[in-house]
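Student: Based on what follows, work out the 3D shape:
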Amino acid sequence: MEKVSSAKDRLLKSGQDWLGGEFRGKALVILCAVIMISATIAITIFLGTKGLQSFIKDGISLIEFITSKTWNPTDKANPKYGTLPFIFGSFAVTFLSALVAAPLGIGGAIFMTEISSSWGRKILQPVIELLVGIPSVVYGFIGLSVLVPFIRENIGGLGFSLLSGTIVLSIMILPTVTSIATDAMGSLPGALREGSFALGATRWQTIKKVLIPAAMPSLLTAIVLGMARAFGEALAVQMVIGNVKNLPSSLLDASATLTTIITLNMGHTTYGSVENNTLWSMGLILLVMSFAFILLIRYLSARRKL
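Tutor: The predicted structure follows:
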């Protein structure tokens, strides 16, 4: 009886310990989730409040703010707060860098998973990890000291241009696109390949007609994630793009983005001034675009069938 009683006591104690551990673990996870949600809501409210002050408090027209080409906030007689050149610059370098990085990243993923999976990963994977670990300022400094003079001497223009920003951003987002695309291609069921080969398709026909269409939602997600990073990048682009207030007419013209103008001017404005509030409004535009990228990613993820 004593042995049975002691066994019951041990079982009861272990159950209590398990329940206590489960409760603590669940409470910790919930706390982390609450902190993340609260931080996101707080940032959104703060940035929304600050960003809307230039339209509500200072009376700046939203339409003029987005569509005007003139940015001259220091003119006391007739200040202008047009951000169209910066919005255009942000979207231009983002989409152009995606056009460069997407085929390279997807091609590298196909090489590592379908062409030479044995030694392909041994070569490309360390290179990708190395690119991920390089700070943004290093990309910008290399672009400033190598890329800008090369473009100036061999292609034309001043070297500080949309082309320079596009090349630097393409290299920066390439690891993101490649890593996600590699995971997408590697997670495809082997039955797809086997079925295609059984029908007489070649390896290239299988990749083009079967594997890429099957992984397309995930591949598009990789591209959008790379674009999201490119859209918010500031320091590396700031060092090579030129940071002018004019709307560029070609890839060799200098330009500016929302992030570069914010970082250049935020430290030189008075908190609460009209110019300071317009910079917060640019930050609000960046936040809205980040939400748009996230919604697009969620939509593409929902389309996955495999």
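
Student: Please make it C-alpha for all contacts and neighbour counts, starting now.
Tutor: Fine.

Student: quick one: the lengthiest helix in the chain to chain centroid distance?
Tutor: Criterion DSSP state H: the longest helix present in the chain is helix 2-56. Relative to its chain's centre, helix 2-56 lies at 29 Å (C-alpha atoms, centre = their mean, to the nearest Å).

Student: same for that helix, what does it pack against?
Tutor: helix 274-302 (3 or more C-alpha pairs under 8 Å, 6 or more residues apart in numbering; DSSP states H and E).

Student: in the helix it packs on, what counts as buried?
Tutor: Buried residues in helix 274-302, defined by neighbour count with 16 or more other C-alpha atoms under 10 Å: 274-287, 290, 293-294, 296-297, 300.

Student: same for that helix, what does it pack against?
Tutor: helix 2-56, helix 212-232, helix 258-265.

Student: possible to save those helices as CSV with mean neighbour count?
Tutor: Shown next, in CSV, are these (neighbours: other C-alpha atoms under 10 Å):
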stretch, mean neighbour count
helix 2-56, 13
helix 212-232, 22
helix 258-265, 18
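
Student: where's the residue nearest to the spatial centre of the chain relative to Thr67, distance?
Tutor: Nearest to the mean C-alpha position of the chain, by C-alpha atoms, centre = their mean, lies Arg229 at 1.9 Å. According to C-alpha to C-alpha, to the nearest Å, Arg229 and Thr67 sit 24 Å apart.

Student: same thing with Ser38?
Tutor: Ser38 is 34 Å from Thr67, by C-alpha to C-alpha.

Student: now the other sequence, so there's something to compare against:
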Amino acid sequence: MEEIQKKLAEHSGKSRLEKIGKTISFLCIAFIVFVVLSILYFVASKGISTFTKDGVSLWNFLTGTVWNPSSLGENGEPLTGALPMIAGSFIVTLLAAAVATPFAIGAAIFMTEISPTVGKKILQPVIELLVGIPSVVYGFIGLSVVVPFMRNTFGGSGFGIISAAIVLFVMILPTVTSMSVDTLKSVPRYYREASLALGATRWQTIYKVVLRSATPGLLTAVVFGMARAFGEALAVQMVIGNAALMPTSLITPASTLTSILTMNMGNTVMGTLQNDVLWSLALILLVMALFFNILTRWIGKKGAMN
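Tutor: Okay, the predicted model is just below:
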């Protein structure tokens, strides 16, 4: 009888601890959700006020090519054309992802399929080291190495989209590579064994079996790298030139959404038009971040279905 009572007491104690644990977990999750919703509401309310309070046309904001919120155009509307920054952000991101993807996938294939020992002992520590380097260090290296190289090779100031794309390429390469390695490792071993048993060579197995099976994960890695490149601020600001002009060449100064934000946010007064349009740029960044997250989830679901 005493043993039964002890077991009941222990069970009730465990149930009490489980309830306390569930309550703490729920409160933590609720707090995180509250913080995220608060950030979304704050940025959205500030960004939308440009069009509701200040009377700026959304179409002119997205398609205009002149950025000078302190001046008025011929129609009496402030010159708040954000197209140069939007185009600059997309061009830099796409260039960096286009260059980083083949290098990342090639390194991942080498580390998992060709020489796992060398990859684990040498390449993996190097990649982890690159991930931990602060973005300001990348920007300073780009300012000291990439910009002078571009200036001496192509002329001009050396600042521009291509310089920013090179810096972002180095920054997102370790992220895409590490995610690609994890994806290739997740491909079942019997896929490789079955392919080799049917007479396929190692390269045929890698190309036609491993890579095709890992395609959803590789696409997720690329999208994740693009998301990081799109939101990078300090390193890009240091090498792109920060000229709010439509990009006419890859070697002329340009700007991105993040570079304009980091340069001007501390120089404006809260509630003014000059401040509101910066929050509108931040809202575009937030929408793009949500888009990248949704795209990543969609790719993951499609891969799971296949």
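
Student: Confirm Cys114 of the first structure sits in a strand?
Tutor: Cys isn't right for residue 114 of the first structure; it's Glu. No: looking at Glu114 of the first structure with DSSP: H, G, I helix; E, B strand; the rest coil, it is helix, so not inside a strand.

Student: Trace it over to the second structure, please.
Tutor: Using TM-score structural alignment, the partner of Glu114 of the first structure in the second structure is Glu113.

Student: can you list the residues that contact whichever helix or strand comes after the longest helix of the first structure?
Tutor: Downstream of helix 2-56 of the first structure, the next assigned helix or strand under DSSP states H and E is helix 62-67. With contact meaning C-alpha atoms under 8 Å, 6 or more residues apart in numbering, helix 62-67 of the first structure is reached by Phe55, Tyr81, Gly82, Thr83, Leu84, Ile87.

Student: May I see those residues organised as a markdown table, with distance to Val93 of the first structure and secondary structure added?
Tutor: Below are the contacts of helix 62-67 of the first structure laid out as a markdown table (distance: C-alpha to C-alpha, whole Å; DSSP: H, G, I helix; E, B strand; the rest coil):
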| residue | distance to Val93 of the first structure | secondary structure |
| --- | --- | --- |
| Phe55 | 27 | helix |
| Tyr81 | 22 | strand |
| Gly82 | 19 | coil |
| Thr83 | 16 | coil |
| Leu84 | 14 | helix |
| Ile87 | 10 | helix |
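
Student: For ChimeraX, write the selection for the buried entries among the residues you listed.
Tutor: The ChimeraX selection below is limited to those of the contacts of helix 62-67 of the first structure classed as buried (16+ other C-alpha under 10 Å):
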select :55,81,82,83,84,87
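
Student: Please identify which pair of the contacts of helix 62-67 of the first structure lies farthest apart.
Tutor: Phe55 and Ile87 (17.5 Å; C-alpha to C-alpha).

Student: Contact partners for Lys46 of the second structure?
Tutor: Counted by C-alpha under 8 Å, 6+ apart, Lys46 of the second structure has contacts Asp276, Trp279, Ser280.

Student: ok, now Ile207 of the first structure?
Tutor: Contacts of Ile207 of the first structure by C-alpha under 8 Å, 6+ apart are Glu114.

Student: any idea how far it is from Phe160 of the first structure?
Tutor: 39 Å.

Student: and Phe88 of the first structure, what pairs with it in the second structure?
Tutor: In the second structure, Phe88 of the first structure lands on Ala87 (TM-score structural alignment).

Student: Can you name every helix or strand that the helix or strand harbouring its match contacts?
Tutor: Assigned by DSSP H and E, Ala87 of the second structure belongs to helix 83-109. Contact partners of helix 83-109 of the second structure among helices and strands, from 3+ C-alpha pairs under 8 Å, 6+ apart: helix 58-63, helix 161-185, helix 215-231, helix 257-264.

Student: Export these to JSON lines and append columns for distance to Leu196 of the second structure.
Tutor: JSON lines is the format used below for these (distance: least, C-alpha to C-alpha, whole Å):
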{"stretch": "helix 58-63", "distance to Leu196 of the second structure": "54"}
{"stretch": "helix 161-185", "distance to Leu196 of the second structure": "17"}
{"stretch": "helix 215-231", "distance to Leu196 of the second structure": "20"}
{"stretch": "helix 257-264", "distance to Leu196 of the second structure": "49"}
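
Student: For Asn152 of the second structure, find the nearest of those helices.
Tutor: Closest among these, using C-alpha to C-alpha: helix 161-185, at 12.7 Å.

Student: Against the first structure, what's the mean shift for that closest one, could you check?
Tutor: Superposed on the first structure, helix 161-185 of the second structure shows a mean distance to its aligned partners of 0.7 Å (mean C-alpha distance after the TM-score superposition for the first structure).

Student: Next, the angle from that helix to helix 83-109.
Tutor: 40 degrees (axes from the mean of the first three to the mean of the last three C-alpha atoms, to 10 degrees).

Student: tell me the angle of helix 161-185 of the second structure relative to helix 215-231?
Tutor: Going by the same axes, to 10 degrees, helix 161-185 of the second structure makes 150 degrees with helix 215-231.

Student: So for the helix or strand that helix 161-185 of the second structure is followed by, what gets flagged as buried?
Tutor: Next in sequence after helix 161-185 of the second structure, counting helices and strands by DSSP H and E, comes helix 189-197. For helix 189-197 of the second structure, a neighbour-count test (16+ other C-alpha under 10 Å) marks Arg192, Ser195 as buried.
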